[in-house]
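# Sequence first, then the predicted structure, then my questions.
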Amino acid sequence: MNKENTPQDKNINTDNPKMRKPGGHGPMGGYTGEKAKDFKGSIGKLAVYLSKYKIKIIIMIIFAIGSTVFSIVGPKILGNVTTSIFKGLMAKISGTGGIDFEKIGRTLLFLLGLYITSSIFSLIQAFIMNKISQNVTYQLRKELSEKINRLPMKYFDSKTHGEVLSVVTNDIDTLSNSLNQSMMQIITSVTSIIGILIMMLSISLSMTLVALLVLPLSGVLISFMVKKSQIYFKSQQEYLGHVNGQVEEVYGGHQVVRVFNGEEKVIAEFKEVNNSLYDSAWKSQFYSGLMFPIMSFVGNIGYVAVAVLGGYLVIQNRIEVGSIQSFIQYVRNFNQPIGQMAQISNQIQQAAAASERVFEFLSEEEEIQDVDNPVSTNGIQSTVEFKHVKFGYTPEKIIIKDFSSKVEPGQKIAIVGPTGAGKTTIVKLLMRFYDVNEGEILVDGHNIKDFDRSELRKMFGMVLQDTWLFHGTIMENIRYGKEDATDEEVIEAAKAAHAHHFISTLPDGYQMELNEEANNVSQGQKQLLTIARAILADPKILILDEATSSVDTRTEVRIQKAMDNLMKGRTSFIIAHRLSTIRNADLILVMKDGDIVEQGNHEELIVKGGFYANLYNSQFEQTA
């Protein structure tokens, strides 16, 4: 359908690279690590969905804590084994005893059992959390899918396809991954930090204080690296979107690029964005890569200090030898959850930003609900009347100022005019994709607002300039106009649309599968299939928006004859740019700047010598 006067056409900012090419959090661009505008509100709404799984979450938390506690106890037991071996060796050297291998063996078996139990608990809690996150995302996807069908057309006219697709795909995926990882890591990290700190204090207060002294330094360095790398990660994702968008754009128009010898310009543009991506990518990886060696360096300082102090305390007989080993393991394990918490904070921010966009989409204004007692469409004779219709996509800019006309049943009405005159807008109003600002549209004397929307739209059959076919067989695509149609009815509709011949020559005929882009048939053949679909639907009112624009002249003549037969007894609205195709229309509405400036049949308008005559004659003018 021609998108005349739609906000999408008028509001796109071509200076904004994110509107020009996929970027940011678009389908090709990934995520830029942006923060949610309302962090608490977004997390709160997400918590409502999670609250349905309270019991499972509690069970998951119990298993997560159990898994962490069992793994924390391990180093302390292992330290006791080391102490037993050390004391046994000393006793053997002094001749007063030896190593009790039986006791050590039992202890090690017990330790092995603890680690196995910890792993089992970890697997159980991971399984439960995965189920919860998938259930939540499944519910959100379901709600998004249902929401899309309840949104008015003005929403899609004001948003790009990438923006809508990003919510349903990228935002949901980010939410799922963040839920699955961050919730488990928060529980295990907090439990680990508390548990390890308790175990360290149980061994030695002084050693614990020494170990904790390096944490501020580690925290400052990690915070600096995270902030620095985040800037470049954001740039990396943005430029990745530009690279993907440029490649997709060039690939889609590769023939045009080759015809106009634009290869060098395309390569230069790619080099520019690719160099920007390279620059931001290596910097982001460099800074994030520094995090581990810096933490290791700071951690090693702590190990040295702990080892020196521990040795001194052993000499003073204040702790056992094995306690040093246990303590060093705890210090090493203590740094890990702290680093995880820094990563978790970023994941939570991403989850909040993603959930905010999802909930914003779910809270968008829906189409006005249908009336309680709708007018029945049974027996409708398809008289259509426009009474002083005023409409604008935005209240401050009215594009249809005062439109009035009456169409009798069975009449063929052509709507003509220059681009942007409001031709397609009239059709959108007729099908209640938009509601009029003032005036009314009547069908058989009933305001279209008094009909059920779905029932109202069943009265219409549309053939658009922009064809839409889906991945499936040709038979299934034609049958989309009438789901319960038999194969014979589908074939008859194809014959009426003059599509049967070319379908019969295709591999597998009516059972041939169209690919996702339906580009394994020509543009003209796609148009014939959509016409066959409309014929099969057998609607009361037909809307043809440049329906034959993609077919050759010979086929166009044949389709016009088929359309003439189809339109007998039906009210038909034809939007046309080639005025030669609508010469036999019963009524021609000539539009200019949202108003009907002339109306009548072809001969009357030509004799009048006005705006229509100028439009018609201009098609045959020759330029010098």
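Yep, it's here. None of these values were measured; they are calculated from a predicted model.

# When you work out contacts or count neighbours from here on, use the C-alpha atoms and nothing else.
Will do.

# Now the element after whatever helix or strand residue 55 lives in, going C-ward?
Element membership for residue 55 (DSSP states H and E) is helix 54-94. The element immediately downstream of helix 54-94 (helix or strand, assigned by DSSP H and E) is helix 101-148.

# ok and that next one relative to helix 54-94, angle-wise?
160 degrees (axes from the mean of the first three to the mean of the last three C-alpha atoms, to 10 degrees).

# so how far is helix 101-148 off the chain centroid?
On the basis of C-alpha atoms, centre = their mean, to the nearest Å, helix 101-148 sits 29 Å off its chain's mean C-alpha point.

# That helix packs against which elements?
Counting contacts by 3 or more C-alpha pairs under 8 Å, 6 or more residues apart in numbering; DSSP states H and E, helix 101-148 packs against helix 39-50, helix 54-94, helix 172-203, helix 321-362.

# Out of these, the one nearest residue 144 is which?
The minimum distance between residue 144 and the helices and strands packed on helix 101-148 falls on helix 321-362, with 6.6 Å, by C-alpha to C-alpha.

# any idea how far the residue nearest the centre of the chain lies from residue 361?
Nearest to the geometric centre of the chain sits residue 166, at 2.5 Å (C-alpha atoms, centre = their mean). Noted for residue 166: a distance of 11 Å to residue 361, by C-alpha to C-alpha, to the nearest Å.

# swap in residue 264?
In this view, residue 264 and residue 361 are 41 Å apart by C-alpha to C-alpha.

# Of these two, which one has the most company?
Taking other C-alpha atoms under 10 Å, residue 264 and residue 361 do not tie; residue 361 has more neighbours (17 against 10).

# Going toward the C-terminus from the strand or helix carrying residue 390, what's the next helix or strand?
Residue 390 is part of strand 384-391, with elements assigned from DSSP H and E. Using DSSP H and E, the helix or strand that directly follows strand 384-391 along the chain is strand 400-407.

# what helices or strands is that following strand leaning on?
Strand 400-407 packs on strand 384-391, strand 595-600, going by 3+ C-alpha pairs under 8 Å, 6+ apart.

# try this one side by side with the last:
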Amino acid sequence: MARNKFDIDENLESPFNIKHFKRALVYIRKQQKPMIIAFLLSAISAGVALSAPLIIQHVVDVTIPSKDKSALLFWSGMTLLTIIVSVILATIRSRIMTRVGQDIIFDIRTDLFKHLQKLPFQYYDDRPQGKILIRVVNYVNSVSDVLSNGIINFILEILNLIFIAIFMFAVDVKLSFVILGGLPIFAGVILLIKNKQRRAWQAVSNKSSNMNAYMQESISGIRVTQIFTREKRNEGTFTRLSTNYRNVWMRAMYFNFLIPFSVDNLATIVTTAIYFVGLITLGPEEITFGVILAMSSYAARFWQPILNLSNLYNSFINAVSYLERIFETLDEPVTVSDIPNARTLPPIQGRVTFDNMTFAYDPGHNILENLSFDIKAGESVALVGPTGAGKTTVVNLISRFYNVSDGRILIDGHDVAEVKLESLRSQMGIMLQDSFIFSGTIMDNIRYGKLDATEEEVIAAAKTVCADEFIREFENGYMTEVNERGSKLSQGQRQLISFARTLLANPRILILDEATSSIDARTERLLQKGLNELLKGRTSFIIAHRLSTVKNCDRIMYVADKGIAESGSHDELIAMRGRYYRLYTAQKMEA
């Protein structure tokens, strides 16, 4: 799909609207108590700071002309006190809001992670991992400050403007209208660029996501890169992506800087106008020098909240593009989930029935059509056939990693679509071809699917799959720390540990997808002895390309042409001299 590429921009499924921001208020309401405290501290701090120009006016117009030294010292002390009080209150408020911001990050990121845990395989099939990770990490970080400090600062700056306007008009009405004269021009600038600014930050979001996806892909495939000496080519690709990101970032910053540029120039023009109107038009007999100083101070203070609001507006526009991505992820439907009134699947025997089942990853392109078969409890079944025929799809559908397009899949007569997923998957053991090892100890990795397992049970499972011997060769044995994806282990060792993890869960249905493909012949023979005992009484589905490993299965099904082309025991299929016979004899001749 187009979205599953690092160089394709992701188009939003729906445009942003105010409802998205209202949804963000859910996270803000959880922090309303500390935010109210922070707001009150900010309001008090602002009110104290606004008294300073009035003190200056009184000192210039009254105290200095009267040469009252004691009063001058008093008002100087009061001015210093206003500064100290403002700084202390601002510091306390900053500490409160730092914690609030981190709590909001925690809540949003937790909700995202929980939702990602529920999304079906199809979601991850369609997207690079890097484009998912950037939403959980970078985008959440980017919106947290807007949702915490941004809300309080917005309200506070509005109140600041109101308070400043009250103080201004209390000092001089005519000069107050001079200060307000720049607002229509500023409003026009905002209206002119707002849509362009939002689109610019959407482009930044896209290019950042693309670059992150390519970095994640490159790091994951670094061994292949170095094997094929692709470093220079990859550097060129990254440079192109990074250049695209830089270009859209510069365009977005152009709009960002345009607003404070406008505010600074308007503030300068307004301040100049105050002196012009006050000293020339009105004349010194109508206005004192202290009033002009106070009004020029209020002019700077009046346009400072507007500058702050413009910066908040910039931050909001930036956050909008990230909120769109975050809520788009949270709105991604969980298509594979428990239906209303889903039943708990009781302990199963292991009978598996496909009832006229059809499946397609993409509508109109069926992988399997009208597939029907019945597997008895305890029966071992091998799925063989050409690559891409749908063998892995069959076993993924049994565990309901995908929903069927038509028909039913039954386990002991229970439709898997009507039972709770946890009760279904907890009774299955699945060993995938790609053996994923988590960072932690070997003991933790084997115990991953059964956290209450004792050390004795873990070791017993490892012995069954012939992993105990090589594990004990490590200095710390089962407590050996392994890296993510098990980079310190060989592929065969990773598969054996994954095998032990699957077997420890003691499943009723066992699925082995190329489980022994990376194990040497000697280990495979030893492992087969343990598997023969393990498979007794369990239904098992084994996918293998090496047909010698599945000769003893109760049934072998050849998957081809969107269904089961042949089915029977090894001897029966050989006697048919059909597709399985040709594949088996070809492998035997190559051996």
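That came in fine, so what should we check first? This one's a predicted model, so the numbers in the text were calculated from it and none came from an experiment.

# Superposed, what's their TM-score?
TM-score for the superposed pair, counting by TM-score structural alignment, normalised by the length of structure 2: 0.88. Supporting figures: 588 aligned residues with a C-alpha RMSD of 3.4 Å.

# could the helices and strands packed on helix 101-148 of structure 1 be laid out in a markdown table, adding distance to residue 408 of structure 1?
Shown next, in a markdown table, are these (distance: least, C-alpha to C-alpha, whole Å):
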| stretch | distance to residue 408 of structure 1 |
| --- | --- |
| helix 39-50 | 52 |
| helix 54-94 | 62 |
| helix 172-203 | 50 |
| helix 321-362 | 41 |
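
# and residue 231 of structure 2, how many neighbours?
Burial of residue 231 of structure 2 is recorded as 14 neighbouring residues (other C-alpha under 10 Å).

# Might you report the residue contacts of it?
residue 225 (C-alpha atoms under 8 Å, 6 or more residues apart in numbering).

# Looking at structure 1, which helix is longest?
Assignment by DSSP state H gives helix 263-315 as the longest helix of structure 1.

# with structure 2 superposed, average distance for that one?
Aligned to structure 2 and superposed, helix 263-315 of structure 1 gives a mean residue distance of 4.3 Å (mean C-alpha distance after the TM-score superposition for structure 1).

# residue in structure 2 matching residue 193 of structure 1?
Aligned counterpart of residue 193 of structure 1 in structure 2: residue 161 (TM-score structural alignment).

# isn't that match right next to residue 299, touching?
No - at 10.6 Å, residue 161 of structure 2 does not count as touching residue 299 under the criterion of C-alpha atoms under 8 Å.

# of the two, who's got more company?
residue 299 (24 against 17).

# Could you tell me which residues make contact with the counterpart of that one in structure 1?
For residue 299 of structure 2, the aligned position in structure 1 is residue 331, judged by TM-score structural alignment. Going by C-alpha under 8 Å, 6+ apart, residue 331 of structure 1 touches 211, 303.

# burial measure for the aligned partner of residue 370 of structure 2 in structure 1, as a count.
Using TM-score structural alignment, the partner of residue 370 of structure 2 in structure 1 is residue 402. Neighbourhood size, residue 402 of structure 1 [other C-alpha under 10 Å]: 17.

# shouldn't residue 402 of structure 1 be in contact with residue 593?
No - using C-alpha under 8 Å, residue 402 of structure 1 is not in contact with residue 593; the gap is 10.7 Å.

# Other residues contacting stretch 452-466 of structure 2?
With C-alpha under 8 Å, 6+ apart as the test, stretch 452-466 of structure 2 has contacts from 443, 446-447, 468-469, 496-497, 499-501, 503-504, 523, 526-527, 530-531.

# try it again with 10 Å
With C-alpha atoms under 10 Å, 6 or more residues apart in numbering as the test, stretch 452-466 of structure 2 has contacts from 442-447, 450, 467-471, 478, 493, 495-506, 523-531, 533-534.

# neighbours around residue 312 of structure 2, how many?
Using other C-alpha under 10 Å, residue 312 of structure 2 has 19 neighbouring residues.

# for it, what are its contacts?
Going by C-alpha under 10 Å, 6+ apart, residue 312 of structure 2 touches 146, 149, 150, 151, 153, 154, 157, 306, 318.

# Alignment lookup: it to structure 1.
Counting by TM-score structural alignment, residue 312 of structure 2 corresponds to residue 344 in structure 1.

# ok, its match to residue 264 of structure 1 distance?
As judged by C-alpha to C-alpha, residue 344 of structure 1 and residue 264 of structure 1 stand 45 Å apart.

# swap in residue 191 of structure 1?
Separation of residue 191 of structure 1 from residue 264 of structure 1 (C-alpha to C-alpha) stands at 58 Å.

# Which positions in stretch 271-286 of structure 1 come out as buried?
Neighbour counts over stretch 271-286 of structure 1 (16 or more other C-alpha atoms under 10 Å) mark 273, 274, 276, 277, 280, 281, 283, 284 as buried.

# meant to ask about stretch 373-389 of structure 1, not that
Neighbour-count burial for stretch 373-389 of structure 1, counted by 16+ other C-alpha under 10 Å, picks out 375, 377, 381, 382, 383, 384, 385, 386, 387, 388, 389.

# Include distance to residue 354 of structure 1 when you put the residues you listed into JSON lines, please.
Formatted as JSON lines, the buried residues of stretch 373-389 of structure 1 follow (distance: C-alpha to C-alpha, whole Å):
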{"residue": "375", "distance to residue 354 of structure 1": "42"}
{"residue": "377", "distance to residue 354 of structure 1": "43"}
{"residue": "381", "distance to residue 354 of structure 1": "49"}
{"residue": "382", "distance to residue 354 of structure 1": "47"}
{"residue": "383", "distance to residue 354 of structure 1": "48"}
{"residue": "384", "distance to residue 354 of structure 1": "46"}
{"residue": "385", "distance to residue 354 of structure 1": "46"}
{"residue": "386", "distance to residue 354 of structure 1": "44"}
{"residue": "387", "distance to residue 354 of structure 1": "45"}
{"residue": "388", "distance to residue 354 of structure 1": "45"}
{"residue": "389", "distance to residue 354 of structure 1": "41"}
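
# Pick out the most distant pair among those residues.
Largest separation among these by C-alpha to C-alpha: 377 and 388, giving 23.9 Å.

# List the contacts of residue 146 of structure 2.
Contacts of residue 146 of structure 2 (C-alpha under 10 Å, 6+ apart): 101, 152, 153, 154, 312, 313, 315, 316, 317, 318, 319, 320.

# ok, so what distance separates it from residue 309 of structure 2?
Applying C-alpha to C-alpha, the value for residue 146 of structure 2 to residue 309 of structure 2 is 12 Å.
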